[in-house]
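Enquirer: Below are the sequence and a predicted model; questions follow.
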Amino acid sequence: MSTTRLLDFVAALSSVLIVCIVYTHINTKDCVEFKSISLQERAVIWMVNAVIFGIVLLISYKTLSDVWNRHRYQEENNELQSKIEILKKRLQEQINGNDDPTPTKDSKIEKNKEESEKKKEFQNDLRNALKNLRSPDVPDIEIPRPHKLKDEFVDLHEKEWTSALKSLKKTTQSEDMSIKMLLQTLRDIYSSCCKYSNDEKEEAMQSLLTHNTGDNVAKRKLNEQQMMAEVCKQQNKSTTRAIEEIKKSVFDRNPELVRNHHWTEYVERSVKICRSMSIQSKPMLLDFGPEQNANLNSTIFRTYKATGSKVNFVVWPAMILQENRELLSKGIVEPIERNIT
């Protein structure tokens, strides 16, 4: 406050001096002494006044600089002193909380080992909880339930898949090649959605670890419900972005098919369904079937056109609820046709 007042005083004084000097030399009629002197004498007086005024300003500047520097140094010293007091207080708290103020090397190693084990235990608990995604007490994200998704998945095959197949057959693809291409597209989308969802879980886990590690790790209990709510929150926020990014990656890998609007509609709806599957509270799986020449499992797959007991290729995956292996929707395979003699 004193520095500010001193600056205001010097500024006011300087302004008064300047006004007086300028007024004296310009309005000489009010100054009798100036009427009888020559221009040269006036010039000399101007120079003398300028020198005096410069000396006054220089002294004022020096004085103000010293005052300001002392003020600034005092503030820095006060700030450093407060930091020192805080550090002293923390050090005293650590000493008071430790029975042995000068721990030995072995005790330090033992303490670090104990802290490391507690941190690992915490991380394991968190990872185990993440495997279950969300506890029943945490409300589901606003996404379709498993049986509704099953209906959408069946509808996807009957509508968008069928339209895309007809469109591809009209271009350069045979029916078998078109079916395999559409299945591979769905497989890529499903894998991308699962990976995206797992990355979100890892991100949520790291966020929680950041806020729950440090001193006294053992005293912090893993709140599974809060962790599940955080996963829900992360996935809710990123659903739109996830769908757009996965669609773009599929389109970038298949530039020759992007102009086929039947295929793009098939991709867009497949991404939405697979994204919803990957963030369900009860994980849902797609079974893309056995390898070629494997035995046909009629409880999970039905045949497409041919009849036989050996698999030729998979047409459409089966949808399964992971928790109890409940079959929601049968898959479709084209078997190796039996030779009838």
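Expert: Sure, I can see it.

Enquirer: Please make it C-alpha for all contacts and neighbour counts, starting now.
Expert: Noted.

Enquirer: In this structure, what residue spans correspond to helices?
Expert: 2-26, 32-35, 39-96, 105-131, 146-156, 162-170, 175-212, 224-253, 261-278 (DSSP state H).

Enquirer: Need the winner for burial among those.
Expert: Comparing the helices of the chain by mean neighbour count (mean count of other C-alpha atoms under 10 Å), helix 261-278 ranks first with a mean of 21.

Enquirer: Centre of the chain to it, how far?
Expert: Centre-to-centre, helix 261-278 and its host chain are 25 Å apart (C-alpha atoms, centre = their mean, to the nearest Å).

Enquirer: I'd say residue 125 and residue 222 touch.
Expert: Yes: with contact defined as C-alpha atoms under 8 Å, residue 125 counts as touching residue 222 (7.3 Å).

Enquirer: what would the helices of the chain look like in TSV with distance to residue 293?
Expert: Shown next, in TSV, are those (distance: least, C-alpha to C-alpha, whole Å):
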stretch	distance to residue 293
helix 2-26	92
helix 32-35	121
helix 39-96	70
helix 105-131	34
helix 146-156	26
helix 162-170	24
helix 175-212	16
helix 224-253	29
helix 261-278	28
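
Enquirer: next, the one to line up against it:
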Amino acid sequence: MEEKNKAVKDIDNLKHRLSQIAGSKLTDNNPGIADLSDPNRPLNLGEKFSELYDNQWTDALEEMDSKFKNEKQTIQNLLEIVRELSSLQLKLTKDYRKSMAVHLVSDLEEEFCNGKNDGEHISSYRRQCIRVCWFMAVQDPPVFIDVKENVTGKKFDTDKYKYYTNTGKAFDYLVWPVLYLHKDGPVIGKGVAQGK
């Protein structure tokens, strides 16, 4: 009975994790699908931005206009605040994300390693993958790992790949992905592939 309860609990845990992964893959880089639990999703932010114009902007216009007596200049001053904050905010967000990455990586490791029955070396490999990939993802722009490239049967490109155990003029299969400074950027780490 105890084993059955443990199995049911494990299944529920796996279902929950699978649901989270499926949800994140569905919404990742897909602005057409919104996370309805997020109060700061794009549509809500659009509404808040419109309300900002309708409410605070109008009050600020009246207050600033009473000082400067030039509506056009006042409007330009208010618009400049948005411009400054949007570019500053982008820089600050990127800097903050990068500085917080060090503090968040342990939580990510726990999330992706929890419940795995890996051996010591696989566990260490998994944790180091999470750590290195996380820090690459928070760069501006993110470092790009070409994990989807299908090289099988193509001409072996020694500018991008090192041979695994066999050399040859064509690729047999991918062993390790190529690393680029950013998407469509220069290679910063050669991949490894089996030649044939």
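Expert: Sure, I can see it. The model shown is predicted, which means the values in this text are computed figures rather than measured ones.

Enquirer: picking up where we left off before, out of the helices of the first structure, which gets nearest to residue 299 of the first structure?
Expert: helix 146-156 (16.9 Å; C-alpha to C-alpha).

Enquirer: so where is that closest one in the second structure?
Expert: Per TM-score structural alignment, helix 146-156 of the first structure has no counterpart in the second structure.

Enquirer: what's in contact with that helix?
Expert: Identification of contacts with helix 146-156 of the first structure by C-alpha atoms under 8 Å, 6 or more residues apart in numbering yields 266, 269, 270, 273, 276, 277, 280, 284, 319, 321, 328, 329.

Enquirer: Could you do stretch 137-149 of the second structure as well?
Expert: Outside stretch 137-149 of the second structure, the residues touching it (C-alpha under 8 Å, 6+ apart) are 94, 97, 98, 101, 136, 177, 178, 179, 180, 181, 182, 183.

Enquirer: what's the span of it, first residue to last?
Expert: 18 Å (C-alpha to C-alpha, to the nearest Å).

Enquirer: For it, what is the distance to the chain centroid?
Expert: On C-alpha atoms, centre = their mean, the centre of stretch 137-149 of the second structure falls 9 Å from that of its chain.

Enquirer: one step back: who wins for proximity to residue 334 of the first structure among the helices of the first structure?
Expert: Nearest of the helices of the first structure (C-alpha to C-alpha): helix 175-212, 9.4 Å.

Enquirer: relative to helix 261-278, how tilted is that closest one?
Expert: Per axes from the mean of the first three to the mean of the last three C-alpha atoms, to 10 degrees, the angle that helix 175-212 of the first structure makes with helix 261-278 is 40 degrees.

Enquirer: before we move on, the earlier item: so which of the contacts of stretch 137-149 of the second structure would you say is closest to residue 64 of the second structure?
Expert: The closest of the contacts of stretch 137-149 of the second structure to residue 64 of the second structure turns out to be residue 94 (C-alpha to C-alpha; 31.8 Å).

Enquirer: counterpart of residue 332 of the first structure in the second structure?
Expert: Residue pairing (TM-score structural alignment): residue 332 of the first structure is matched to residue 192 of the second structure.

Enquirer: Residue 167 is in contact with its match, correct?
Expert: No: with contact defined as C-alpha under 8 Å, residue 192 of the second structure does not reach residue 167; the gap is 11.2 Å.

Enquirer: what about those two, which has more around it?
Expert: More neighbours surround residue 192 than the other of residue 192 of the second structure and residue 167, with 19 against 15 (other C-alpha atoms under 10 Å).

Enquirer: who are the neighbours in contact with that one?
Expert: 161, 162, 163, 164, 174, 175, 176, 177, 178.

Enquirer: go on, residue 171 of the second structure?
Expert: Here residue 171 of the second structure is in contact with 151, 152, 153, 154, 155, 156, 193, 194, 195, 196 (C-alpha under 8 Å, 6+ apart).

Enquirer: Let's have those residues in TSV, adding neighbour count and distance to residue 47 of the second structure.
Expert: Below are the contacts of residue 171 of the second structure laid out as TSV (neighbours: other C-alpha atoms under 10 Å; distance: C-alpha to C-alpha, whole Å):
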residue	neighbour count	distance to residue 47 of the second structure
151	16	46
152	16	49
153	13	51
154	13	50
155	14	52
156	22	52
193	28	50
194	22	53
195	23	55
196	17	58
